[in-house]
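Participant: A predicted structure for the sequence below; I have some questions about it.
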Amino acid sequence: MIDKSNLTDRVYLLVRDKILNKEFKPGERINYDSLCEELGISKTPLRDAINRLQQDGLIEVKPRSGTFVYQPHAKNITDIYDVRKALECLSLNLGLERIPEEVVNQLLEDANQATLYLQQNNYKGYFSIDRNIHSTIIRYSNNDYVIKIMESLEYQLQWFSVLTSKNFDRPYHSNEQHKEILKAIQRKDRERAIELLAIHIEEAKIMMLEDYGA
């Protein structure tokens, strides 16, 4: 049973978290009746939440078949990471001069904290810092369209990372790349910072495809 205030939002967050935490597996059918019974709600807020999750790319509604957790394909990973690389590199090019020194310094401290999280097997803490570093670069682009597009991809990127996380050395390497990117931003070395960011995202795509078995 959940709080009935802001019901659709709460149902959306609950089902989204079940998908991101792999409680609902890719390809699994969503049983409306059992989920409504579990949450103590009617089908209307659940349908509204499912519509939002479909827009996020986490749910697939198949006519005459039912509602399923989306089963991503290798092409989805390739496409989304190619778009991500293009837009994040554009964001850094647009925003490098805008990012305050104290913000870059804080992100470097966060990256150091992420190393400690990894040593403690706190992957949730690490991924939170990872996403904040990238979202900060995007935010300082000051381009509303880039920001909106990247926000629409956020949960798919997070989900792909969860689904394909098999190599536990990878986050250490990724975090060291974060530090090098941030140091280049500190120096205002635009060309090197963008080059490092492009390499970082391309390597993430390749390793994710390997983990996914593509």
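Facilitator: Received it, and whenever you're ready, just let me know what you need. Numbering: from 1, shown residues only.

Participant: only C-alpha atoms from now on, for both contacts and neighbour counts.
Facilitator: Will do.

Participant: does the spatially most central residue of the chain belong to a helix or a strand, and which?
Facilitator: Nearest to the mean C-alpha position of the chain, by Cα atoms, centre = their mean, lies residue 158 at 2.8 Å. Assigned by DSSP states H and E, residue 158 belongs to helix 144-164.

Participant: what packs against that helix?
Facilitator: Contacts defined by 3 or more Cα pairs under 8 Å, 6 or more residues apart in numbering; DSSP states H and E place helix 144-164 against helix 7-20, helix 74-95, helix 123-139, helix 190-212.

Participant: list the contacts of the residue nearest to the centre of the chain.
Facilitator: The contact partners of residue 158, taken as Cα atoms under 8 Å, 6 or more residues apart in numbering, are residue 20.

Participant: give the residue farthest from the middle of the protein.
Facilitator: No residue in the chain sits farther from the centre than residue 64, which is 30.8 Å out by Cα atoms, centre = their mean.

Participant: now do the buried residues in the helix or strand in which residue 54 is found.
Facilitator: Assessed by DSSP H and E, residue 54 sits inside helix 43-55. Within helix 43-55, the residues scored as buried using 16 or more other Cα atoms under 10 Å are 45, 46, 48, 49, 50, 51, 52, 53, 54.

Participant: second structure for comparison follows:
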Amino acid sequence: MESIADQLYRILCDRITGGTYAPGSRLDPQAIATEFGVSRTPVREALARLEHDQLIVTRPRSGTFVARPGVTDVREVCQLRKGIEWVATGIAARTMPQDRIADLRDEAVEALRRADRGDYEPFFASDSRLHNEIVAATGNARLIRARSSAEPFVLWLRALGATGRRRVADSTRRHLEILDAIAARDVEGAQRAAAVHLDEVEQQMVADLS
């Protein structure tokens, strides 16, 4: 069972990463407590987690605000992802079951078809699942936890950026290159494709913020 603080964290995180709360907007702890009919204690706990995730900032004598991500944030998050996922992709190329690889590949191809019709949600779901499944395939709890800690910020940056058919197609092409190399048990090829993909993601996100 989720605690009240956990539920609040999830709801507030979704509101930030989904764009309901715009960057720079002020969060009123008392208003949040009143909205959900809870005390200030779970609100403080939820906000502390959001601050740890660097989704919000607290300024003395000013209040709590949704953060405004910048180029430095993008580079730091992408460097973290690249370090984790480069290692994870190499391990996945040795351990991920072929049926799971095939499932992820089919999902990526179908998501691209849906994007062609203007529906980008399947791509977002496929993208998140692919990267998380690759890290999960390591069985390394510390790698999984480190990647999970960056996930809210990754989702937020994606929501703040541009989405289009060409960008989805480019990402899908890289996803298929990664999966095909993993299926072939080509460790170096999988890691190389993952590194190129994450470099391109970083360049795109920096361009969006610029």
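Facilitator: Done, it's in. Just so it is clear, the model here is predicted, and its values are computed rather than measured.

Participant: TM-score of the superposed pair?
Facilitator: Aligned and superposed, the two chains score 0.93 in TM-score terms (TM-score structural alignment, normalised by the length of the second structure); 209 aligned residues with a Cα RMSD of 1.6 Å.

Participant: just to revisit the earlier point, what does the helix holding residue 54 of the first structure correspond to over in the second structure?
Facilitator: Per the alignment by TM-score structural alignment, helix 43-55 of the first structure matches residues 40-52 in the second structure.

Participant: average gap between that stretch and the first structure?
Facilitator: Following superposition, stretch 40-52 of the second structure is found to deviate from the first structure by 1.4 Å on average (mean Cα distance after the TM-score superposition for the first structure).

Participant: could you list the residues in contact with that stretch?
Facilitator: By Cα under 8 Å, 6+ apart, the residues outside stretch 40-52 of the second structure that reach it are 4-6, 8-9, 13, 29-30, 32-33, 56-58.

Participant: now with 6 Å, please.
Facilitator: Stretch 40-52 of the second structure has contacts (Cα atoms under 6 Å, 6 or more residues apart in numbering) with 5, 8, 9, 33, 56, 57.

Participant: repeat for stretch 138-153 of the second structure
Facilitator: When contacts are defined by Cα under 6 Å, 6+ apart, stretch 138-153 of the second structure is touched by residues 88, 91.

Participant: give the aligned equivalent of the residue nearest to the centre of the first structure in the second structure.
Facilitator: In the second structure, residue 158 of the first structure lands on residue 155 (TM-score structural alignment).

Participant: and the angle from the helix holding residue 54 of the first structure to helix 144-164?
Facilitator: Here the directions of helix 43-55 of the first structure and helix 144-164 differ by 100 degrees (axes from the mean of the first three to the mean of the last three Cα atoms, to 10 degrees).

Participant: tell me how far helix 43-55 of the first structure lies from the chain's centre.
Facilitator: 20 Å (Cα atoms, centre = their mean, to the nearest Å).

Participant: and the angle for it with helix 7-20?
Facilitator: 50 degrees.

Participant: so how far is the helix or strand following helix 43-55 of the first structure from its chain's centroid?
Facilitator: Downstream of helix 43-55 of the first structure, the first helix or strand assigned by DSSP H and E is strand 59-62. Strand 59-62 of the first structure sits 20 Å away from the centroid of its parent chain (Cα atoms, centre = their mean).

Participant: buried sites along strand 59-62 of the first structure?
Facilitator: Neighbour-count burial for strand 59-62 of the first structure flags 59, 60, 61 (criterion: 16+ other Cα under 10 Å).

Participant: before we move on, what about stretch 141-153 of the first structure?
Facilitator: 141, 146, 147, 150, 153.

Participant: and what of stretch 103-113 of the second structure?
Facilitator: Buried, per 16+ other Cα under 10 Å, within stretch 103-113 of the second structure: 104, 105, 107, 108, 109, 111, 112, 113.

Participant: let's see which of those residues end up in helices.
Facilitator: 104, 105, 107, 108, 109, 111, 112, 113 (DSSP state H).

Participant: mind telling me the two of those residues farthest from one another?
Facilitator: The most widely separated members of these are 104 and 113, with 14.5 Å between them, by Cα to Cα.

Participant: how about the aligned partner of residue 22 of the first structure in the second structure, secondary structure?
Facilitator: Using TM-score structural alignment as the criterion, the counterpart of residue 22 of the first structure in the second structure is residue 19. Assigned with DSSP: H, G, I helix; E, B strand; the rest coil, residue 19 of the second structure falls in the coil class.

Participant: please name the residues that touch the residue lying closest to residue 54 of the second structure once chain neighbours are set aside.
Facilitator: Nearest non-adjacent residue to residue 54 of the second structure, counting by Cα to Cα, 6 or more residues apart in numbering: residue 67, 7.1 Å away. Residues near residue 67 of the second structure by Cα under 6 Å, 6+ apart: 23, 24, 55, 56, 57.

Participant: what about the second one, which SS state?
Facilitator: Following three-state DSSP, the label given to residue 24 of the second structure is coil.

Participant: residue contacts, it?
Facilitator: Contacts of residue 24 of the second structure (Cα under 6 Å, 6+ apart): 65, 66, 67, 68.

Participant: residue in the first structure matching the first one?
Facilitator: This means residue 65 of the second structure. Match for residue 65 of the second structure (TM-score structural alignment): residue 68.

Participant: all set, thanks.
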